[in-house]
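Engineer: here is a sequence with its predicted model. Questions after.
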Amino acid sequence: MRINEIVRSLALAGCFISASSAWAAEAPKDATAATQQANNALFNQLPFSDNTDFTNAHKGFIAPLPQDIIKGEQGNTVWDPQQYAFIKEGDKAPDSVNPSLWRQSQLINISGLFEVTEGVYQIRNLDLSNMTIIEGKEGITVVDPLVSAETAKVGMDLYYKNRGNKPVVAVIYTHSHVDHYGGVRGVVDEADVKSGKVKIYAPAGFMEAAVAENIMAGNVMSRRASYMYGNLLKPDAKGQVGAGLGTTTSAGTVTLIAPTNIIEKDGQKEVIDGLTYDFMLAPGSEAPSEMLWYIEEKKLIESAEDVTHTLHNTYSLRGAKIREPLPWSKYINQAIVRWGDKAEIIMAQHHWPTWGNDNVVNLLKSQRDLYRYINDQTLRMANEGLTRDEIAANFKLPNSLANTWANRGYYGSVSHDVKATYVLYLGWFDGNPATLDELPPEEAAKKFVDYMGGADAILSKAKTDFDQGNYRWVAQVVSKVVFADPNNQAARNLEADALEQLGYQAESGPWRNFYLTGAQELRNGVVKGPTPNTASPDTVRAMTPEMFFDYLAVHINGEKAADAKSVFNIDLGSDGGKYKLELENGVVNHTGNA
């Protein structure tokens, strides 16, 4: 019996929430005067007259994306290329959208097939990420085949239509996040990989990282991802306008074919279809397993997701292990040292490229210093006695970094990146003994409401604060009332109103999506739909027996199994080995070669 036979059913339990989920019945409200004032203030602060990014985003345009809705095998909507047609380049930001985020969404919405340089092409805005196609001597190399097989296939068809049918000779995964490998079966046939006709390259630790992230905590991560990417929101000016890194995730078939060639060493060089790739490993930067490279013949840096046109996450709001900003900064510095004197182009697997050596180096330096500043100043302020939340509240980037478009917090944010950096070094405890063992939220909320004179008294004061534009405090204090009494619809509505205005003011796409999804849920309840799940059959099949047994262990109800004591001998055949599983004290331990 093989491990994939054991776990196949686990992967079929759910799928991504479809973009066609039923929208909430209650219409969103307008932006208040306070929100309009806040958004106008930011507009006056930033250099909106600089149109360089728009020039670069249009450069090399060859063909638009097909406009037909992409459907899955079950008739589900995988991708609607027209869902963001309301975001038009040149239009003023609506009152309900942060003007900086609106600008970013306008840029991301510039979609189609583009030529980066001779023989290098990108397909943009057919998914959350880009797919890059590099022409070589014998065929093409595909970099990061999107989230879903369906979108990846449409992207390949667009390329073939405009550049002719060339065989895929290689695929490269830049890193271990699903939007960079999930569509691989829309690009190549696994039989061609197994026969050696197609090689798949990936950084060291790729499979372990890809499987661990999408399986072990995949259920809660996937549910939170539906908030982060706004999958439950209607795409419009009062709903989802993008995620800052891309528009949103496709909702198709997530696939995975194991790499055949692992980049094991930093500085490893490989000739792939006649082109020389100088690889740089960057583990623990934007992903646990990640790599950048330089193509010598093209004078081109592929920065994966370590250098993009946004301040990225050092912590993803969907939930993930914290990423270290200091090594991240140092990897970018290595790129400057190794390739900065010769690179003429830098491109990533999100957003648009940058051309010209001076511009390339300036982007690299600015992003290098961005992550270093967050690391160093968080620690400086912590050492001076400030707590996590105090640091985030008082943290400001220097103008030279803050006023650079590529450093704005469209996906990450200064606030939550700083908090993550604090936790990375110091953990969750802020050193205040009063926070060492706080009451759980529901119990504490009932006490707060009682101490503050009851729900009606709180709501009366909160409405005054709302009218004064104090939306952060209203959301915070009214949340106590909702936790104390989830059926108090007046409290739910007021908290929703506050979250909505915070969403309209948010520069970060994920912040906006979380706020507006929360507001929608408070008003209308939880939208019922398929359970989002990145644990596709391919991902599950890729688990080693050890990974599967660890996965099994986290599904044991420790309380119910506390008194159970059992031993199981598992024989997976000659290719899988023998294992002993021991259930005792509410845990399952496994031993190989039993």
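Structural biologist: Received, thanks. Numbering: from 1, shown residues only.

Engineer: can we go C-alpha only for contacts and neighbour counts from here?
Structural biologist: Will do.

Engineer: element containing Leu516, please.
Structural biologist: helix 509-524 (DSSP states H and E).

Engineer: assign the residue of the chain positioned farthest from its centre to helix, strand or coil.
Structural biologist: What lies farthest from the middle of the chain is Gly453; by CA atoms, centre = their mean that is 41.9 Å. Following DSSP: H, G, I helix; E, B strand; the rest coil, we place Gly453 in the coil state.

Engineer: what about the residue nearest the centre of the chain, helix or strand, and which?
Structural biologist: The centroid of the chain falls nearest to Ser316 when counting by CA atoms, centre = their mean (6.6 Å). Following DSSP H and E, there is no helix or strand that holds Ser316.

Engineer: check Tyr579 too.
Structural biologist: If you go by DSSP H and E, Tyr579 is part of strand 578-584.

Engineer: now for that strand, which elements pack on it?
Structural biologist: Contact here means 3 or more CA pairs under 8 Å, 6 or more residues apart in numbering; DSSP states H and E; on that basis strand 578-584 packs against strand 565-571, strand 587-592.

Engineer: rewinding a little: who's in contact with the residue nearest to the centre of the chain?
Structural biologist: By CA atoms under 8 Å, 6 or more residues apart in numbering, the contact list for Ser316 reads Ile322, Gly412.

Engineer: comparison target below:
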Amino acid sequence: MSTDTSRTPRLEGNDAQPETVRLHNACLSSMPFEDDADFTDAWRGLIAKPSVDSVKRADGKTAWHFHAYSFVEQERAPLTVNPSLWRLARLNNIAGLFKVTDRIYQIRGFDLSNMNIIEGDTGLIIMDPLVSMEVARAGLELYYEHRPKRPVLSVIYTHSHVDHFGGVKGVVDEADVKAGKVSIIAPEGFMEETVSENILAGPAMRRRAQYMYGGLLPKGPKGQVDAGLGKATSRGTVTLIAPTMDIKDDIETHVIDGLEIEFQLTPGTEAPAEMNLYFPTLRALCMAENACRCQHNILTIRGALVRDPKIWSYYLDDALARYGDRSDVLFAQHHWPTWGKDNIRTFLEDQRDMYAFLNDETLRLLNHGLTPLDITDHLRKLPDPVAQRWYARDYYGSVSHNVRAVYQRYMGFYDANPANLNPLPTVESARRHVEWMGGAESVLERARASFEAGEYRWVAEVVNKVVFAEPDNQPARDLQADALEQMAYQTENTTWRNAYLTGAMELRHGVNPSISAGASGGIAPDLLQAITPAQFFDVLAVRLNANRMAGVDTCINWHFSESNSWYAMSLRNGVLTYRENTRRDDAAAEISLSQGLLPELGLRAEALEQAIASKRVTIEGDAAQVDRLMASLDTFSSGFNIITPAVLSDN
């Protein structure tokens, strides 16, 4: 193994290489950069820019800084950023309070998402209060500086992603909700989807999100410049208040504070629980996150369930048919509005056609026998003229990973080639590849020549074999980092850029030990408090290390005092299962507790012992069985390796 322990890590990235500059020039000549209509629309209706430099948390740390991206104000893109991406980064940096139309106002540039403020007859309706309560409160304060200070009477969550509900306690008091003074409206299934997405695969998703959003990167022309849907996610306090009213029918009309609103459910589109809204008297259509000024994800690279582009396309067309001719403005939960009936129709038609094309063309090609990577090579871009629309560009989703997601949705992970049915594990395969190619030094020598030739994708792929075969080989890590860095500079996709640059950073410097999320696993306390008993048992099942419970066959009854409900939890064959509304007579032990303790017990190994000592939990029967179960649960690290081999410390 070749290592260079004397090397000083580079704190700032390299310059753009000639091949990267060539691709940037090609981008400048292939897209309509002279079209500045988006800048006109992004500034339209500006009432006031943010009145503060930053938003602070209670502990004094910064939740959001309004000048963190001031470097994007120059018009010409630096050579280390794709010109198309630079254009979007400038647009997404336009922040403040905007008037969309009569009675509809928008807070933009305070977070990844927008907060829409609707003026009712006597109060306000807040739609999607951002990621965290500090920035949501700051946005409402900016509104109050320029509009009458009316009370918030209702909050609407358009869908079940955290950037659309996390700031709710910054705009309303939960006590007022419980007292019936404020309503919380959401699509059916909102709470279930909200909690489940953040719990079962939460640790892995949060770690992968660090790559996707670039939260660990410095902000700058050689670092994080944007996140596609907005600049970044705020770093404040994530909150949640459960809905008081669910929208259940496909189309429902309600009058809220004198304002008629038509709700259109769109389940299975951008989120499992999502809805559009139409305001008939205002001739305004809200498309939630179903239509953005970029191509969205069929499968987000942080990880999630694969979305359905066919149903997504269907609901876009349904919204167009229902509301297109009756709308003068279209606004959404990201980016800036679209004004004018003709512009709205073209925008929705193009968005509809984009997702339908990704679905149908992938299916056409897979039915010809093409594999996922074959299809991505064949479908390098959308067809013209939609490929020339700025709102269809690969800023967040991409043609490349979206068509692979469609393939996965219909065909699964296997490409039907038997050679790929049972491949060697990653590290063993890497070691054998490197050995067959003549050893690490031979691979690196040839890879350096490929780097000089601008073949960065190949360099990243082949040198990754050396890194996984010899994780401590710093020259290999440096060369792969250099290749990933150039790929980051080239791409117009924000999530790809962030992932490439985060990988390069960790190759050069290692995983930052400070990213550990603590006892909660990085899950917001309000989300934890929403866990149901069934979800709690699902968490235990995921955390159960089957090897530690080999040969154990037992049952434990759980009793929840508030609801006087019983659950029988069985452990057999290293698998944890449960039955609701069941109390088994042959259970080895019975646990009695408050449901409010579930988040604590599910995430901290020592929590049960402490709860028993404080008499918040009582156990009857064989307490040793309970102790053994809790001792068998894995604790997940929020800083596991990604760009180098993962390490499983305890099998």
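Structural biologist: Looks like it came in fine. Keep in mind it's a predicted model, so treat the numbers as computed, not measured.

Engineer: TM-score of the superposition?
Structural biologist: Once the chains are laid over each other, their TM-score by TM-score structural alignment, normalised by the length of structure 1 reads 0.95; 570 aligned residues with a CA RMSD of 1.1 Å.

Engineer: could the helices and strands packed on strand 578-584 of structure 1 go into JSON lines alongside mean neighbour count and distance to Gly182 of structure 1?
Structural biologist: Shown next, in JSON lines, are those (neighbours: other CA atoms under 10 Å; distance: least, CA to CA, whole Å):
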{"stretch": "strand 565-571", "mean neighbour count": "13", "distance to Gly182 of structure 1": "31"}
{"stretch": "strand 587-592", "mean neighbour count": "16", "distance to Gly182 of structure 1": "30"}
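
Engineer: would you turn those into JSON lines with distance to Gln122 of structure 1?
Structural biologist: Output for these, formatted as JSON lines (distance: least, CA to CA, whole Å):
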{"stretch": "strand 565-571", "distance to Gln122 of structure 1": "47"}
{"stretch": "strand 587-592", "distance to Gln122 of structure 1": "45"}
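
Engineer: out of the ones you listed, flag the one nearest Pro47 of structure 1.
Structural biologist: Pro47 of structure 1 lies closest to strand 587-592 among those, at 56.8 Å (CA to CA).

Engineer: which residue numbers in structure 2 go with the closest one?
Structural biologist: Using TM-score structural alignment, strand 587-592 of structure 1 corresponds to residues 575-580 of structure 2.

Engineer: check how far that stretch sits from its aligned residues in structure 1, on average.
Structural biologist: For stretch 575-580 of structure 2, the mean distance from the matching residues in structure 1 following superposition reads 1.3 Å, by mean CA distance after the TM-score superposition for structure 1.

Engineer: tell me how far that stretch lies from the chain's centre.
Structural biologist: How far stretch 575-580 of structure 2 lies from its chain's middle: 30 Å, per CA atoms, centre = their mean, to the nearest Å.

Engineer: any idea how far Lys59 of structure 1 is from Leu65 of structure 1?
Structural biologist: Distance from Leu65 of structure 1 to Lys59 of structure 1, counting by CA to CA, to the nearest Å: 16 Å.

Engineer: now swap in Thr248 of structure 1 and tell me
Structural biologist: From Thr248 of structure 1 across to Lys59 of structure 1, the span is 23 Å (CA to CA).

Engineer: repeat for Gly230 of structure 1
Structural biologist: Taking CA to CA, one finds Gly230 of structure 1 at 29 Å from Lys59 of structure 1.

Engineer: higher neighbour count, the two?
Structural biologist: A direct count of neighbours by other CA atoms under 10 Å for Gly230 of structure 1 and Lys59 places Gly230 higher, at 29 against 16.

Engineer: would you say Ile118 of structure 2 is within a strand?
Structural biologist: Yes: counting by three-state DSSP, Ile118 of structure 2 is found in a strand.

Engineer: how distant is the longest helix along structure 2 from the center of its chain?
Structural biologist: Longest among the helix segments of structure 2 by residue count, using DSSP state H, is helix 341-366. Centre-to-centre, helix 341-366 of structure 2 and its host chain are 23 Å apart (CA atoms, centre = their mean).

Engineer: same thing with stretch 434-442 of structure 1?
Structural biologist: Stretch 434-442 of structure 1 sits 30 Å away from the centroid of its parent chain (CA atoms, centre = their mean).

Engineer: give the aligned range of it in structure 2.
Structural biologist: With TM-score structural alignment as the criterion, stretch 434-442 of structure 1 aligns to 419-427.

Engineer: gap between the two ends of the matching stretch?
Structural biologist: Stretch 419-427 of structure 2 end-to-end distance (CA to CA) = 17 Å.

Engineer: with stretch 343-363 of structure 1 instead?
Structural biologist: Using CA to CA, the two ends of stretch 343-363 of structure 1 sit 12 Å apart.
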